[in-house]
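In: no FASTA, just this:
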């Protein structure tokens, strides 16, 4: 996708920009308040979670219903967020060029029949997402633009800078509000919303989640032991973000020795199941098991409700857990927590080496680094210390 975005997306953006200028398609002076807003959510799942507070607030402030277009591999995040995020979602398959073109054609017809007037591109660096935003037919289109962003033509009617030193939730707040700036005067303030995702379904689903958990690991009892979740992130397409596997092994062995009342669960996607099973075998403790691939993204809120804390590198599950109100210890290296820290009760560990951050929207998260010292610099003792601090309040309350 990166190569297609560069070699095909770039000339298409140039041609589309030229066509827009020649056709004179500019935003109308008079613009009625829209009823629906399209969010082009082709970014990583963690970024979509960071945009959620701004999208919710826009729906409340302007009385609009959100509609989403996303990739098949990120569809699950909308099940996780629930509510208005799961009402209308268009999915684009990338399994083949034929499937992608068919889905794009269906998407264009659906959007134009629905009369989408406002479209917001949540991806700060993809040319493909900019083109999808244009294809929606929306008269007002907002997207990120600036020195830190790659060239995407002049496809937006409203552009917002995406400063490297500002958290993405704040950048998304400005982006989402931009198309409404001339409709009414309002100020948007993003707050951390720690409402468990799909809370209304957690009670109904908890029995199913517990049943499958006990089927997979009969000796895991959340009622008797504190559950510590570990996401080793073995399937990350950006390997620079991974913490060394040996560190995870040492961390789990040391925490199991220090806290006799905990049970460690390794979580992850289905693609990580074999890696998680192998990691569990290396840890070699009866109080450690793997549930990688067992639960869907939409079921994660229920699993998080059973847990005490999550330890993960910078990844989607860290954002999911923080959004659901679970304490998180997040390990950052090639990207900065100043920009991508999960919202919520999160402790971020970041070495802050001179070469960090090396991943950005400008380079489409492609780095030549093959020796991520920024992740290697995070010691096991540092992670354990962060866990002790995060677990201390609950431990004091239990002994009071």
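Out: Arrived safely. Nothing here was measured: the structure is a model prediction, and the numbers come from that model.

In: going forward, measure contacts and count neighbours with C-alpha atoms only.
Out: Noted.

In: What lies in contact with the helix ranked longest in the chain?
Out: Identified as the longest helix of the chain according to DSSP state H is helix 380-399. Residues from elsewhere that reach helix 380-399 (Cα atoms under 8 Å, 6 or more residues apart in numbering): 247, 248, 250, 251, 255, 308, 309, 327, 329, 347, 349.

In: In this structure residue 282 contacts residue 250, no?
Out: No - in this structure, residue 282 is not within contact of residue 250 by Cα atoms under 8 Å, at 9.6 Å.

In: okay, now the one to match up with it:
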């Protein structure tokens, strides 16, 4: 997809920019400050980023009292449904399983955007050409997106009406908020956004699972280990990371040793959630520990049940990946292991979170400026995080 975005996206963005420039030259396209009525947020590929964008969507609704829409890849759709901020009928999805599905759904998405009368697009993607092209074909009068200005590379056309400078020193949720505030700013201010966004402006989404949902989950766990119950001391381990960036994984051997140390504590259970494709690492940890209190729970939960599981557990230890952000919807203590990415930008929005980060000079090697593609094949920054340090962070709350 990166190849398509670069080799096809760049020339298409250039041609569309030339078209827009000609229209502007002849006065056929004039930038106007219009009050948004129907705002479409586009965030296709990162489920965790959907949680981080919650505050921006909430602010858009407060500022403009507009109808909100959201576009996302079909396989990530459940993340936006979880937040319950966008009506079901206002979610536009694109399948990415095959080129044919991708092409058909892209055409369908363009038709739906135009038929719904979308007048404003907030492009949350970091310098994606594809979403920039979608923004153009939406027919929206206003497009707010990240713009490169004088940065080398990262070209995605010049047809955004509200061009926001991406700030690598801001948390990503603050950057998303800047895209919304830009819609209410003078478009002649260059670069946008000329406004401070304080961290306390960022609203945190919360989900309060019902007791019957918690009990249903406990019954699922009891089928594997009858001794576990509501109120048990449960530690969640997530040794996996998205296939988009597997370089973010702390070594499996370290997770094994951590699990062994946790099992030395009396009456503590380890539960490892995940998709059914992620069973291998969980099974390896269980085989290493050889204790029935260590439970492979991969493939046993949907996204909503993952949040429910977090609500009945004490601690989650995870790589820098989606589960850290879904856990932030509850009050669970979160320990996140960062390496190729920086917690300064992508830490979960939780007051009960500890990020362990080695701070190597080469980190972050994954960023908006390289389309999150790193040359690193050996994440020594993660290997530098000691099992003892992670165990210390876990033990103090058990």
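Out: Now that the structure is in, tell me what you want to look at. Every value quoted in this text rests on a predicted model; they were computed, and no experiment measured them.

In: about what we covered before: which one of the contacts of helix 380-399 of structure 1 is nearest to residue 379 of structure 1?
Out: Comparing these against residue 379 of structure 1 with Cα to Cα places residue 247 closest, at 7.7 Å.

In: Pull the contacting residues for that closest one.
Out: Residue 247 of structure 1 neighbours (Cα under 8 Å, 6+ apart): 379, 380.

In: Is it in a helix, a strand, or coil?
Out: What DSSP: H, G, I helix; E, B strand; the rest coil gives for residue 247 of structure 1 is helix.

In: roughly how far apart are it and residue 385 of structure 1?
Out: According to Cα to Cα, to the nearest Å, residue 247 of structure 1 and residue 385 of structure 1 sit 14 Å apart.

In: again, but for residue 214 of structure 1
Out: On the measure of Cα to Cα, residue 214 of structure 1 and residue 385 of structure 1 end up 30 Å apart.

In: The two: who's more crowded?
Out: Taking neighbours as other Cα atoms under 10 Å, residue 214 of structure 1 and residue 385 compare with residue 214 leading, 14 against 11.

In: So what does the more buried one match up with in structure 2?
Out: Using TM-score structural alignment as the criterion, the counterpart of residue 214 of structure 1 in structure 2 is residue 222.

In: in terms of contact, does that match touch residue 216 like I think?
Out: No - with contact defined as Cα under 8 Å, residue 222 of structure 2 does not reach residue 216; the gap is 9.9 Å.

In: Look at residue 172 of structure 2 and say how many residues are nearby.
Out: Neighbours of residue 172 of structure 2 (other Cα under 10 Å): 21.

In: Which member of the contacts of helix 380-399 of structure 1 exhibits the greatest number of neighbouring residues?
Out: Going by other Cα under 10 Å, residue 329 tops these with 26 neighbours.

In: Check whether that one sits in a helix, strand or coil.
Out: Residue 329 of structure 1 ends up strand, using three-state DSSP.

In: counterpart of it in structure 2?
Out: Per TM-score structural alignment, residue 329 of structure 1 is aligned with residue 335.

In: For its match, list the residues it contacts.
Out: Contacts of residue 335 of structure 2 (Cα under 8 Å, 6+ apart): 315, 316, 317, 318, 353, 354, 355, 356, 390, 393, 394.

In: Going along the chain, name the strands of structure 2.
Out: 38-42, 67-73, 91-94, 120-123, 142-147, 162-165, 233-238, 268-272, 294-296, 315-319, 333-338, 353-357 (DSSP state E).

In: Quick check: which of those is buried the most?
Out: Comparing those by mean neighbour count (mean count of other Cα atoms under 10 Å), strand 120-123 ranks first with a mean of 29.

In: Can you state the residues of structure 1 onto which that one aligns?
Out: The counterpart of strand 120-123 of structure 2 in structure 1, counting by TM-score structural alignment, spans residues 118-121.

In: next one: stretch 59-70 of structure 2
Out: Against structure 1, stretch 59-70 of structure 2 falls on residues 57-68 (TM-score structural alignment).

In: Could you find the closest non-adjacent residue to the equivalent of residue 370 of structure 2 over in structure 1?
Out: Counting by TM-score structural alignment, residue 370 of structure 2 lines up with residue 363 in structure 1. Using Cα to Cα, 6 or more residues apart in numbering and skipping residues adjacent in sequence, the residue nearest residue 363 of structure 1 is residue 150, 7.7 Å away.

In: Same question for residue 72 of structure 2.
Out: Residue nearest to residue 72 of structure 2 in three dimensions, not counting chain neighbours: residue 44, with 4.0 Å by Cα to Cα, 6+ apart.

In: ditto for residue 173 of structure 2
Out: residue 52 is the one closest to residue 173 of structure 2 (Cα to Cα, 6+ apart), at 5.3 Å.

In: Contacts only, for the one you found.
Out: By Cα under 8 Å, 6+ apart, the neighbours of residue 52 of structure 2 are 172, 173, 325, 348, 349.

In: Tell me the residue in structure 1 aligned with the fourth one.
Out: Counting by TM-score structural alignment, residue 348 of structure 2 lines up with residue 342 in structure 1.

In: Correct me if wrong: that match contacts residue 317.
Out: No - the pair residue 342 of structure 1 / residue 317 is not scored as a contact, 9.7 Å apart, by Cα under 8 Å.
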